[in-house]
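[1] no sequence on this one, just coordinates:
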């Protein structure tokens, strides 16, 4: 069991990339995903999963866009699924759980944002992930399960749902639509490429740190929506008019930049892709450019 890693959400956006990354390592992978018939909301089914030494918990309801209209599925899926998995960890004496969280800081008081920044959740999805962090920490403290909480900033890469900005812009650019439509050109985000995220997860799997440690994952720089679109234009050699609805989401945050010092020092992790390099790799992977 020492080299067995259970990955929940293994067929999802991050899960697929993590599986691909770990296939070259001397580990045995146990894939767990709703599409494979594994429902984490079913405690009996979750406890019947094969025992593992390490758990990477990626499975989540990430439908941020409808979180205010339909909060119940967000809380149910993200909290009950996490709680059931933590019971699996306790009963199987799992050594470490890697919990994939998200941006939980709300409007930043200072930039860049380190892990000690106050958490100020402004949406149900972020709140569900923070409560998940608290459950992970509770099980870590009460039952001795080491935990690494990874707060991902804005992840992008091949296979991401077109609900998100980067794949949406690329899809529109290569479609017959006359313009690129976005909601608002102004919000700035710290974008991190999927390959860097899964590398950090692998480093966390190898960590020997006791207790619970929390890490920001980002690139340490922010780009506005408008800057992101222009960079995609430049890398692709294509261009279309941009149509902005000028409509901000409820509780919109205008800028985020991750301080990744702790991940550098404790995990020995460094992002290999800046935003331009990540976008170029994405476009090449999808066959958009050579």
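    Nice, thanks for sending it over. Remember, predicted model here, so these are calculated numbers, not experimental data.
[2] drop to CA atoms for contacts and neighbour counts, all remaining ones
    Noted.
[3] So which residues of the stretch 101-250 of the chain form helices?
    Along the stretch 101-250 of the chain, counting by DSSP state H, counting those that start in this stretch, helices occupy 124-143, 165-173, 194-205, 225-236.
[4] Tell me where the stretch 1-150 of the chain has strands.
    Per DSSP state E, counting those that start in this stretch, the stretch 1-150 of the chain carries strands over the ranges 4-8, 28-32, 54-57, 96-101, 146-152.
[5] could you dump those to CSV with distance to residue 238 and mean neighbour count?
    Below are those laid out as CSV (distance: least, CA to CA, whole Å; neighbours: other CA atoms under 10 Å):
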stretch, distance to residue 238, mean neighbour count
strand 4-8, 38, 22
strand 28-32, 39, 19
strand 54-57, 38, 25
strand 96-101, 35, 25
strand 146-152, 30, 24
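[6] wait, residue 112 sits on residue 257?
    Yes: taking contacts as CA atoms under 8 Å, residue 112 lies within contact range of residue 257: 4.8 Å.
[7] Can you lay out the strands of the stretch 1-150 of the chain as CSV showing distance to residue 203?
    Formatted as CSV, these follow (distance: least, CA to CA, whole Å):
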stretch, distance to residue 203
strand 4-8, 13
strand 28-32, 16
strand 54-57, 12
strand 96-101, 10
strand 146-152, 10
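[8] Between these, which one is closest to residue 240.
    strand 146-152 (30.5 Å; CA to CA).
[9] From the chain's centroid, how far away is the closest one?
    Distance of strand 146-152 from its chain centroid, counting by CA atoms, centre = their mean, to the nearest Å, is 11 Å.
[10] now swap in stretch 66-83 and tell me
    Distance, centroid of stretch 66-83 to centroid of chain: 16 Å (CA atoms, centre = their mean).
[11] gap between the two ends of that stretch?
    Separation of the first and last residues of stretch 66-83 by CA to CA, to the nearest Å is 23 Å.
[12] Run through who's touching that stretch.
    If you take CA atoms under 8 Å, 6 or more residues apart in numbering as the criterion, stretch 66-83 is touched by 40-42, 57, 59-63, 123-125, 128-129, 131-132, 135.
[13] For it, buried residues please.
    The neighbour-count criterion (16 or more other CA atoms under 10 Å) identifies 67, 71, 74, 75, 77, 78, 79, 80, 81, 82, 83 as the buried residues of stretch 66-83.
[14] Comparison target, given below:
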């Protein structure tokens, strides 16, 4: 099989490419990336075909989809704060880009695996969050993802090709970058801790997240693409764990083995207070899916930041729970 990964030079995309290349069923992987957020160094040492172009290029998308067996669509403008600053650009990439890829998958009848987001739930008070709970997007990014997954599922129902829309929660792990204004909390914390800087906490630290190790997530995505998994409804791709930001900081401090200063700042617009997945639908659809324990995933991530910082040093395995 040949798999097309949009956004394949990004953090999740490069980990997915690495996972796909370990599968004997995979004959080739094509990466479509404009490198606006992805990094060429993430895939330099992987045996992938790289096409540098935007997902908004319909001709490129059609050509690549036509010669692939399945598409994993990860490419996006992924930042909530940036979507608030520039909602039109966020819409253009996240909505129009996704519909263009769906059109190609419809025309060539190819399986489509879509990366949606837990951001679609907004400021919910109910935990854990079930896919049937009402969506209430609190940012343009979240609205983009909800609309795009709705399009994907409508295309599947109307045109009868395999589609699965997975709602990612807080994914972390090797290759995640800490050095931009909208970096996720775990790489930001690890980078600061390793360099002796205070950990900046937005809000009081009581907010909680359902963290998912990237190695666990890409195994699910690879399985879904290779098996052409389909679901008529969105699926939470997370494992029902919940950790506060304060507890996360303490775990990183414990693993690193030295005291870390904390610096508190005001909450950021669009951030949700709490997040935790009900993953019963994932367990029913893909019963073999398992996550790593948070301590194990953090340790592997810290080791990567400390020793490697390249795709060559990706951990081959992490303990399962």
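    Yep, it's here. A quick note: this is a predicted structure, and the numbers were derived from the prediction, not measured.
[15] Put one on top of the other, what's the TM-score?
    Here the TM-score for the pair of chains, by TM-score structural alignment, normalised by the length of structure 1, is 0.92; 284 aligned residues with a CA RMSD of 1.8 Å.
[16] Ranking the helices of the stretch 101-250 of structure 1 by mean neighbour count, which comes first?
    Most buried of the helices of the stretch 101-250 of structure 1 by mean neighbour count (mean count of other CA atoms under 10 Å) is helix 194-205; its value is a mean of 21.
[17] Could you point out the residues of structure 2 onto which it aligns?
    Aligned by TM-score structural alignment, helix 194-205 of structure 1 falls on residues 214-225 of structure 2.
[18] mean shift of the matching stretch relative to structure 1?
    Taking mean CA distance after the TM-score superposition for structure 1, the mean distance separating stretch 214-225 of structure 2 from the aligned residues in structure 1 is 1.1 Å.
[19] so what's the most centrally placed residue in structure 1 up against?
    Geometric centre of structure 1, nearest residue: residue 152, 4.7 Å, by CA atoms, centre = their mean. For residue 152 of structure 1, the contact set (CA under 8 Å, 6+ apart) comprises 100, 101, 102, 103, 197, 216, 217, 218.
[20] distance of it from residue 265 of structure 1?
    From residue 152 of structure 1 to residue 265 of structure 1 the distance is 17 Å (CA to CA).
[21] And for residue 25 of structure 1?
    23 Å.
[22] re earlier: what is the most widely separated pair among the buried residues of stretch 66-83 of structure 1?
    That would be 67 and 83, which, of those, are the farthest apart (CA to CA) at 20.3 Å.
[23] For residue 113 of structure 2, give its distance to residue 149 of structure 2.
    10 Å.
[24] got any residues that touch both of the two?
    residue 165.
[25] Show me what residue 250 of structure 2 lines up with in structure 1.
    Checking TM-score structural alignment: residue 250 of structure 2 goes with residue 230.
[26] hmm, back to that, between residue 112 and residue 257 of structure 1, what contacts are shared?
    What both residue 112 of structure 1 and residue 257 touch, as defined by CA under 8 Å, 6+ apart, is the set residue 220.
[27] Which of the two has more residues huddled nearby?
    The neighbour comparison of residue 112 of structure 1 against residue 257 (other CA atoms under 10 Å) goes to residue 257, with 23 against 16.
[28] quick one: that one and residue 224 touch, right?
    No: counting by CA under 8 Å, residue 257 of structure 1 does not reach residue 224; the two are 11.5 Å apart.
[29] what do those two both touch?
    residue 189.
[30] which ones are touching residue 127 of structure 2?
    275, 276, 277, 278.
[31] repeat that for 7 Å
    Taking CA atoms under 7 Å, 6 or more residues apart in numbering as the contact definition, residue 127 of structure 2 lies against residue 276.
[32] And the aligned residue in structure 1 for it, how close does it get to residue 190 of structure 1?
    Under the alignment (TM-score structural alignment), residue 127 of structure 2 maps onto residue 111 of structure 1. The gap separating residue 111 of structure 1 from residue 190 of structure 1 is 11 Å, by CA to CA.
[33] overlap in contacts of those two?
    residue 257.
[34] Now do stretch 123-133 of structure 1: which range of structure 2 does it align onto?
    Stretch 123-133 of structure 1 corresponds to residues 139-149 in structure 2, going by TM-score structural alignment.
[35] Stretch 68-88 of structure 1 now?
    Going by TM-score structural alignment, stretch 68-88 of structure 1 lines up with residues 84-104 of structure 2.
[36] Now do that stretch: distance from first to last residue.
    29 Å.
[37] Kindly report the same for stretch 250-270 of structure 1.
    Note: stretch 250-270 of structure 1 ends 33 Å apart using CA to CA.
[38] now stretch 20-33 of structure 2
    17 Å.
[39] so residue 241 of structure 1 makes contact with residue 180?
    Yes: in this structure residue 241 of structure 1 lies within contact range of residue 180 using CA atoms under 7 Å: 6.2 Å.
[40] Compare these two (neighbour count), which wins?
    Set residue 241 of structure 1 next to residue 180 and count neighbours by other CA under 10 Å: residue 180 wins out with 19 against 10.
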